[in-house]
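Undergrad: model this:
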Amino acid sequence: MASNRRLEGRVAIVVGAGSSGPGWTTGKASAVLCAREGAQVVVADVDPRAAEETAEIIRLEGGRVLAVPCDATDAVQVERLAAETVSAFKRIDILIDTLSLPVEGRVVDVSAEDWQKAFAVNLSAAVTAMKAVIPVMAANGGGSIVNVSSIASHVATGPALAAFAASKAALNQVGRAAAIEHAGSKIRVNTVVPGFLKTGSSPCGAAKPGAVPLGDVGDAWDVAYAALYLASSEARFVTGIELVVDGGVTLKCG
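TA: The predicted structure is shown next:
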């Protein structure tokens, strides 16, 4: 695959970079793409085997990679992740958080436990990761943070996804807040907002015929390339945005 080496010399942490099944998830694709673009990559996932599988792809392609098992909802493990990254590669330039837990249920049906779980994975884990890496980025003169949200944070996508939608909407707003709070440290914070995806686990469900103006659903690589742009110096003047990657779906129902 052709590469412009847009991340040459950078160190990137990708949270949720494993895959629970066959095929490509957004985290797995993002980690491999960062490596192909020259970054030294830290692959973080709650499943050690999944993290190692992604890391092995990067190694076989000649990239430098470190696999770190990490439950991103545990602040102690996330601090360890940041510390191991600095120990191995001396810096942190990029953080890409791809975690997504599609908890289902209407407002009147979703349990308190599921509600808390949705916010723990979809929001609090990203905040915890940002808190761990921002001081390191600031000390190094800047960095880029990319969080992955969902169009469910913008519009009703069909299924009963109250907790998922609310947690991802909160993630969008946290991205805006962090962007303005840390702009002075040259740390950019942006959000990718995917629509229907061929990942096998799209929280928005399956697209109905004709639902996508561009005529197809997206895949993990569409999200990964959006994250790559926001992580790269090509987006040096871009912060606090939500980059929607949905084939035009929200133009129809937004």
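Undergrad: okay, CA-based contacts and neighbour counts for the rest of this
TA: OK.
Undergrad: measure the residue of the chain most remote from its centre to residue 22 for me?
TA: Relative to the centre of the chain, the most outlying C-alpha is that of residue 108, 29.2 Å out, by CA atoms, centre = their mean. For residue 108, the distance to residue 22 equals 34 Å [CA to CA, to the nearest Å].
Undergrad: swap in residue 193?
TA: 23 Å.
Undergrad: swap in residue 8?
TA: For residue 8, the distance to residue 22 - CA to CA - is 29 Å.
Undergrad: For residue 170, which non-adjacent residue is closest in space?
TA: residue 123 (6.9 Å; CA to CA, 6 or more residues apart in numbering).
Undergrad: For the stretch 1-150 of the chain, which segments are assigned as helices?
TA: 26-36, 48-60, 75-89, 112-119, 125-139 (DSSP state H, counting those that start in this stretch).
Undergrad: Nearest to residue 156, out of these?
TA: helix 112-119 (17.0 Å; CA to CA).
Undergrad: buried ones in that closest one?
TA: By 16 or more other CA atoms under 10 Å, the buried positions in helix 112-119 come out as 115, 117, 118, 119.
Undergrad: That helix vs helix 125-139, what angle?
TA: Put simply, helix 112-119 runs at 30 degrees to helix 125-139, going by axes from the mean of the first three to the mean of the last three CA atoms, to 10 degrees.
Undergrad: what about helix 112-119, distance to the chain center?
TA: Chain-centre distance of helix 112-119: 20 Å, with CA atoms, centre = their mean, to the nearest Å.
Undergrad: So which of the helices of the stretch 1-150 of the chain is nearest residue 241?
TA: helix 125-139 (16.2 Å).
Undergrad: compare with the first, here's sequence two:
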Amino acid sequence: MRLAGRTALVLGGGQAEAPDPSGSAVGIGFAIATTFARHGASTVVVDKDAAAAARTVEDIRRCGGRGLAVVADATDPDQVEAAVAEAVTAFDGLDVVVNSVGATRLGGPEELTLAQWRATLAVNLDSVFVSAQKTLPHLLERGGAIVNVSSTASIRWTGYPYPAYAAAKAAVNQLTRSLALQYADRGIRVNAILAGLIDTPLVYRQLAADADTAAVRAERSALSPTGAMGTAYDIAHAALYLASDEAAYVTGTLLPVDGGLHVRAA
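TA: Next comes the predicted model:
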């Protein structure tokens, strides 16, 4: 019960219907939201997909936790503001914010249009800025933690040609550090997790194309120094630490959770 008595807002916390036949992969946002709830947090799941948000909250309530599903586009300031207000009203305040919204887009300068480039930055970077803008006034009332889900792709080549995604996540890293120092003396901690090769539905929805699921898993596992992909719960456990009092003196940190992938030169 490391988050007992606290309210956590997880943007991108919905669980979409699994696009891989086995259905074994869960999203990072889902894993974080359900893990937080199991550790006592009243958890507000924000997602632009109402059904996805509802699936996560159903899981939370099934295990005896407190959850609330809220529909909002994380890049829309008005919608995020309304979602935050609903969370604060429902659970009397806000203590933890997780930014888990993200999307990849394959292709470099020769393949992407400027509009596609900007759209990728909006989903991955603007969402974090908008979240901070709308949640900081509430976090400042009693102190709190922001956890941003970034990627090892922000600091290393991971084998996929998605420079827009990599650039956006690199910007998330520096935004994390900037906010951490700006609010360090005001009771707010801001950290980021650099997620490596994680087995999530996003992989099969955005990166696998028409490839066989087993082949995709084998290929990604081979890219990891450990010989296996991580799971969404590996990221969730790191987020739980960063959100808890155990990380009370940790801020401005970029924590790789990638099986050592960030240590490789290429």
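Undergrad: Overlay them and tell me the TM-score.
TA: The TM-score (TM-score structural alignment, normalised by the length of structure 1) is 0.94; 249 aligned residues with a CA RMSD of 1.4 Å.
Undergrad: quick revisit: can I get the buried residues of helix 112-119 of structure 1 in CSV including distance to residue 236 of structure 1?
TA: Output for those, formatted as CSV (distance: CA to CA, whole Å):
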residue, distance to residue 236 of structure 1
115, 36
117, 34
118, 32
119, 30
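Undergrad: quick revisit: the counterpart of the residue nearest to residue 170 of structure 1 in structure 2: what's it in contact with?
TA: Aligned by TM-score structural alignment, residue 123 of structure 1 pairs with residue 125 of structure 2. By CA atoms under 8 Å, 6 or more residues apart in numbering, residue 125 of structure 2 lies in contact with 168, 169, 171, 172.
Undergrad: Still touching in structure 1? Go through the residues you listed.
TA: Mapping the contacts of residue 125 of structure 2 onto structure 1 (both residues aligned by TM-score structural alignment, their matches' CA atoms under 8 Å) leaves 168, 169, 171, 172 still in contact.
Undergrad: How about the contacts made by the second one?
TA: Contact partners of residue 169 of structure 2, counting by CA under 8 Å, 6+ apart, are 124, 125, 150, 151, 153, 154.
Undergrad: can you give me the strands in structure 2?
TA: Applying DSSP state E to structure 2 gives strands spanning 7-11, 42-47, 67-71, 96-99, 144-151, 188-195, 198-199, 230-231, 254-257.
Undergrad: Would you check the span in structure 1 matched by the first one?
TA: Under TM-score structural alignment, the alignment places strand 7-11 of structure 2 onto residues 11-15 of structure 1.
Undergrad: mean shift of that stretch relative to structure 2?
TA: By mean CA distance after the TM-score superposition for structure 1, the fitted stretch 11-15 of structure 1 averages 0.3 Å away from its aligned residues in structure 2.
Undergrad: Show me which parts of that stretch are buried, residue by residue.
TA: 11, 12, 13, 14, 15.
Undergrad: who's in contact with the first one?
TA: Neighbour list for residue 11 of structure 1: 39, 40, 41, 42, 89, 91, 92, 93, 94 [criterion: CA under 8 Å, 6+ apart].
Undergrad: Pick out the most distant pair among the contacts of residue 169 of structure 2.
TA: Applying CA to CA across the contacts of residue 169 of structure 2, the maximum distance is between 125 and 153, 14.1 Å.
Undergrad: Neighbour count: residue 193 and residue 22 of structure 1, which is higher?
TA: Legend: neighbour count by other CA atoms under 10 Å for residue 193 of structure 1 and residue 22, higher for residue 193 (23 against 8).
Undergrad: report the longest helix in structure 2, please.
TA: Longest helix of structure 2, by residue count under DSSP state H: helix 163-182.
Undergrad: most tightly surrounded among the strands of structure 2?
TA: strand 42-47 (a mean of 31; mean count of other CA atoms under 10 Å).
Undergrad: quick one on the thing from earlier: and the residue farthest from the centre of structure 1, what pairs with it in structure 2?
TA: In structure 2, residue 108 of structure 1 lands on residue 110 (TM-score structural alignment).
Undergrad: What distance do you get for its match to residue 161 of structure 2?
TA: Distance from residue 110 of structure 2 to residue 161 of structure 2, by CA to CA: 11 Å.
Undergrad: which ones are touching the residue nearest to residue 106 of structure 1 when sequence neighbours are not counted?
TA: Closest residue in space to residue 106 of structure 1, ignoring its immediate chain neighbours: residue 160 at 4.9 Å, by CA to CA, 6+ apart. Taking CA under 8 Å, 6+ apart as the criterion, residue 160 of structure 1 is in contact with 104, 105, 106.
Undergrad: quick one: residue 160 of structure 1 and residue 32 of structure 1, what's the gap?
TA: Here residue 160 of structure 1 is placed at a distance of 33 Å from residue 32 of structure 1 (CA to CA).
Undergrad: got it, and residue 131 of structure 1?
TA: 24 Å.
Undergrad: More neighbours: these two, which one.
TA: Using other CA under 10 Å as the criterion, residue 131 of structure 1 and residue 32 rank with residue 32 on top: 25 against 15.
Undergrad: So what does the more buried one match up with in structure 2?
TA: So, by TM-score structural alignment, residue 32 of structure 1 is matched to residue 34.
Undergrad: Same check on residue 150 of structure 1?
TA: So residue 150 of structure 1 corresponds to residue 151, using TM-score structural alignment.
Undergrad: right, and its match touches residue 195 too?
TA: Yes. With contact defined as CA atoms under 8 Å, residue 151 of structure 2 counts as touching residue 195 (4.4 Å).
Undergrad: Common neighbours of those two, please.
TA: In contact with both residue 151 of structure 2 and residue 195: residue 256, using CA under 8 Å, 6+ apart.
Undergrad: Quick one: average offset of the longest helix of structure 2 versus structure 1, please.
TA: Mean deviation for helix 163-182 of structure 2: 0.4 Å (mean CA distance after the TM-score superposition for structure 1).
Undergrad: quick check: that helix aligns to which part of structure 1?
TA: With TM-score structural alignment as the criterion, helix 163-182 of structure 2 aligns to 162-181.
Undergrad: Show me which positions of the matching stretch end up buried.
TA: So, applying 16+ other CA under 10 Å, buried residues of stretch 162-181 of structure 1: 162-172, 174-176, 178-179.
Undergrad: now, among these, which is nearest to residue 144 of structure 1?
TA: Out of these, the member with the shortest distance to residue 144 of structure 1 (by CA to CA) is residue 179, at 9.8 Å.
Undergrad: circling back: distance of the match of residue 32 of structure 1 relative to residue 225 of structure 2?
TA: 28 Å.
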